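[1] Compute the structure for the input listed below.
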Amino acid sequence: MIRDDIKAAQIAAMKAGDKESRAAISLIQSAIKNRDIEERVKAQPMEDDAMVVEVLQKMVKQRRESIDMYVKGGRQELADVEAAEVAVIERFLPQQMSEAETSAAIEAIKAELGASGMKDMGRVMAELKARHATTLDMSKASGLVKAALS
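    Alright, predicted model coming up:
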């Protein structure tokens, strides 16, 4: 489980005296704990690894947006801190699908559903997320789906 890998990395970072990694991993654990609390009230909680991957992907996205803002604002030292956090977070994410693999998955789903135009984009995206959410960046996949359906 990803959660166990994160806990083991936290212990290793503490033993090694790696303050930056330890701080980033603490942020990860905090975000996962918050999501656990949110999931308690749901009738049908998500599978654990899928939920953890979703939290990690959201954290990476937030930090990439922060990096863009810091660079535009001339605060490179803050952008570097965020980039270091992204590197730590990405260690726990499963290998992402390549663009070619993503396109192949989209074409397979498109053929299965009989999708022909933009009106079917929601159905294709929902099926793509159901099958490949943990190994796919949905924001990039959205553009590929749009291109495939137009």
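[2] Please make it C-alpha for all contacts and neighbour counts, starting now.
    Fine.
[3] now the spatially most central residue of the chain, what's its secondary structure?
    Taking CA atoms, centre = their mean, the centroid of the chain lies closest to Gln57, which sits 1.8 Å from it. Here Gln57 is helix, with the state taken from DSSP: H, G, I helix; E, B strand; the rest coil.
[4] Contact partners for it?
    Contact partners of Gln57, counting by CA atoms under 8 Å, 6 or more residues apart in numbering, are 93, 137.
[5] and it, how far is that from Ala79?
    As for Gln57, its distance to Ala79 is 18 Å (criterion: CA to CA, to the nearest Å).
[6] Please give the structure of this sequence too, so both can be compared:
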Amino acid sequence: MIRDDIKAALVTAMKSGDKQRTAAIRLIQSTIKNRDIEQRTATQASTDDDALVVEVLQKMIKQRRESITLYEQGGRQELADAEKAEVAVIEGFLPQQMTEDETKAAIDAIVTEVGASSVKDMGRVMAVLKERHAAQLDMSKASGLVKARLSQ
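    As a prediction, this is how the structure comes out:
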């Protein structure tokens, strides 16, 4: 499980004295713990633990990428570099991401399976894509690829 990998990485980072990595991993654990608390109080159906962790990690990466853009526009390169370092740590815990070619192949297969023929069918294709490949895809990029595929 990804949680176990995160715990082991924290111990390793602490033993090696890598303060930046230790801080980033503690932040990851804190965010996951907050999400656990939110889910406990919400009346949602329980999901797969790894899926929950992947969702949290992807959200953290998205937030940091937005921060990097803002810091670079504001001329604060040292803060952008710190955010980039955190992104690298967080990405280390995500499952292997699909390449663009693999993504396009998966989209083509789903489009054929669902029988999608226009952009109106995008919701159905995205639902199946998310169900099967959410952990291996950046869904915002996949959305653009699906739209391009259905617009042909």
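[7] Any idea what the TM-score is?
    Aligned and superposed, the two chains score 0.98 in TM-score terms (TM-score structural alignment, normalised by the length of the first structure); 150 aligned residues with a CA RMSD of 0.7 Å.
[8] before we move on, the earlier item: give me the aligned partner of the residue nearest to the centre of the first structure over in the second structure.
    Using TM-score structural alignment, the partner of Gln57 of the first structure in the second structure is Gln58.
[9] what about that match, distance to Thr47 of the second structure?
    Distance from Gln58 of the second structure to Thr47 of the second structure, by CA to CA: 16 Å.
[10] Thr69 of the second structure now?
    Separation of Thr69 of the second structure from Thr47 of the second structure (CA to CA): 32 Å.
[11] all helices of the second structure, in order?
    Taking DSSP state H as the test, the helices found in the second structure are 2-16, 19-41, 49-73, 77-91, 100-114, 122-133, 139-151.
[12] buried sites along stretch 62-82 of the first structure?
    Using 16 or more other CA atoms under 10 Å as the test for burial, stretch 62-82 of the first structure gives 63-64, 66-67, 70, 79, 82.
[13] need the residues you listed in TSV with distance to Asp5 of the first structure, can you?
    Compiled in TSV, these are given as follows (distance: CA to CA, whole Å):
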residue	distance to Asp5 of the first structure
Arg63	21
Arg64	23
Ser66	26
Ile67	26
Tyr70	30
Ala79	26
Glu82	21
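[14] Let me know the closest of the residues you listed to Lys15 of the first structure.
    Glu82 (23.0 Å; CA to CA).
[15] Now that closest one. Nearest residue, chain neighbours left out?
    In this structure, Glu82 of the first structure finds its nearest non-sequential neighbour in Arg63, 5.8 Å apart by CA to CA, 6 or more residues apart in numbering.
[16] Thr135 of the first structure too?
    In space, Thr135 of the first structure is closest to Gln96, 4.6 Å off (CA to CA, 6+ apart).
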